[in-house]
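Peer 1: Let me see the structure of the following:
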Amino acid sequence: MVVQMPKHIASGLKYLAAVKLKEAGESHQAIADELGIDRSTVSHYLNGRNLSWNSIDVARTITELTPRDFLIMTNAVFDEPEQSRKIVNICREKNYEAIIEDSCIGCGLCVN
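Peer 2: Purely as a prediction, here's the structure:
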C-alpha cells in the first residue's frame, strides 16, 4: 500500500489543480493538456467520481506547506520535475518574493 500512496497523492494534487484551472475558466481539454491526463479523467475529477477524499486531504495539506517543502513533497510524488513545477505553480496560494541583500555572492542556494 505504501508503494501506491504517491499515485493517490498525485491524483489528489491533480484534482486540486484541475479545480483551480476550472475556476480560472479553462476548458476540460485545456486542463487535460496542462496536467497530462485524459479529458475523461478531468471530467471524473470535476464531477467528484473515482476520487479518494483522503488523498485529496493529504494533497491539500501538502499545498499548505512552506513553498520549499511544497516543492520537495511534490517532487517526491511526481518523477518528472516539469510536472512538479506545473502542479506547484497551479496550486500555490501565495506568491513569494525573494529579497537578495547586497552581500549576496550569487551561489544560488537561497533561490532553491
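Peer 1: Please make it C-alpha for all contacts and neighbour counts, starting now.
Peer 2: Will do.
Peer 1: measure the residue positioned nearest the centre of the chain to residue 105 for me?
Peer 2: The geometric centre of the chain, computed from its C-alpha atoms, lies nearest to residue 87 (CA atoms, centre = their mean), at 2.8 Å. According to CA to CA, to the nearest Å, residue 87 and residue 105 sit 31 Å apart.
Peer 1: Here is the second sequence; please produce its structure so I can put it next to the first one:
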Amino acid sequence: MSCETMPEHILSGIKAIVAMKLRRKGMIQREIAKIIKSDRSIVSHYLSGRYPKRKILNVAKTIEDLPPNYGSKLIHSLTDDKNLAKNLIKELYGVKLIWNEKSCIACGSCLVCVALTLDNFKLKIDENSCYLCGSCTLQCPTNSLKFVKEE
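Peer 2: Below you'll find the predicted structure:
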C-alpha cells in the first residue's frame, strides 16, 4: 500500500464505521450511500465486513475515539469534499457547534471560518455554511466555541 493511497483507505474506514452506524439507525443502503457519497455496492461491502481491512478499521476507530475538534480536522485533511467531511463528522461524532456567549471576549479569532460572523458582539453560526472543520474551536482562546453532542 503506497503512501499516496493511504488517505483514501483511512477515509474508507471512516465511511465503513459511519455506514454501520447508519444501518443500526435503520437506514437502507441507498440512503447510506447518499450520505457517505459512495456506490451502493461499496456500502454493501462495508456492511458485510468484506472491506476495508481490519488495520484500516482500527485506524478509523482511533480517529473516532479522538475529541471531535481534532478528529474533524483529520477527516477534513483526508478529503477535499467538505460536504462529505461534514456528513462523516456529524454521523461519527454526533456533534454540532455551539457558542458560549458568557466566556467569549469577541476577539475575532474564530472568524477564520466563513460560517461565523460577529455582529454587535454576538457570534452567529450559519449551520449551512459550517462544515464542522473545528478550525474555530482550535482558534478560540477562551474555548467559547465547542462541539457538543446533539440531542
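Peer 1: quick one: TM-score?
Peer 2: The TM-score (TM-score structural alignment, normalised by the length of structure 1) is 0.87; 112 aligned residues with a CA RMSD of 2.1 Å.
Peer 1: ok, for the residue nearest to the centre of structure 1, nearest residue in space, not its chain neighbours?
Peer 2: Of all residues not flanking residue 87 of structure 1 in the chain, residue 17 sits nearest, at 6.4 Å (CA to CA, 6 or more residues apart in numbering).
Peer 1: what sits against the residue lying closest to residue 53 of structure 1 once chain neighbours are set aside?
Peer 2: Spatially, and ignoring its direct neighbours in sequence, residue 53 of structure 1 is nearest to residue 12 (7.9 Å; CA to CA, 6+ apart). Going by CA atoms under 8 Å, 6 or more residues apart in numbering, residue 12 of structure 1 touches 51-53, 55-60.
Peer 1: switch to 6 Å and redo it
Peer 2: Neighbouring residues of residue 12 of structure 1 by CA atoms under 6 Å, 6 or more residues apart in numbering: 55-56, 59.
Peer 1: among these, which are in helices?
Peer 2: Judged by DSSP state H, helices contain the following of these: 55-56, 59.
Peer 1: Among these, which one has the most neighbours?
Peer 2: residue 59 (24 neighbours; other CA atoms under 10 Å).
Peer 1: Show the contacting residues for it.
Peer 2: Residues in contact with residue 59 of structure 1, defined by CA under 6 Å, 6+ apart, are 9, 12-13.
Peer 1: Can you get me a residue count around residue 2 of structure 2?
Peer 2: If you count neighbours by other CA under 10 Å, residue 2 of structure 2 ends up with 6.
Peer 1: likewise residue 52 of structure 1?
Peer 2: 13.
Peer 1: Also the one 5 residues further on?
Peer 2: Counted with other CA under 10 Å, the burial measure for residue 57 of structure 1 works out to 15 neighbours.
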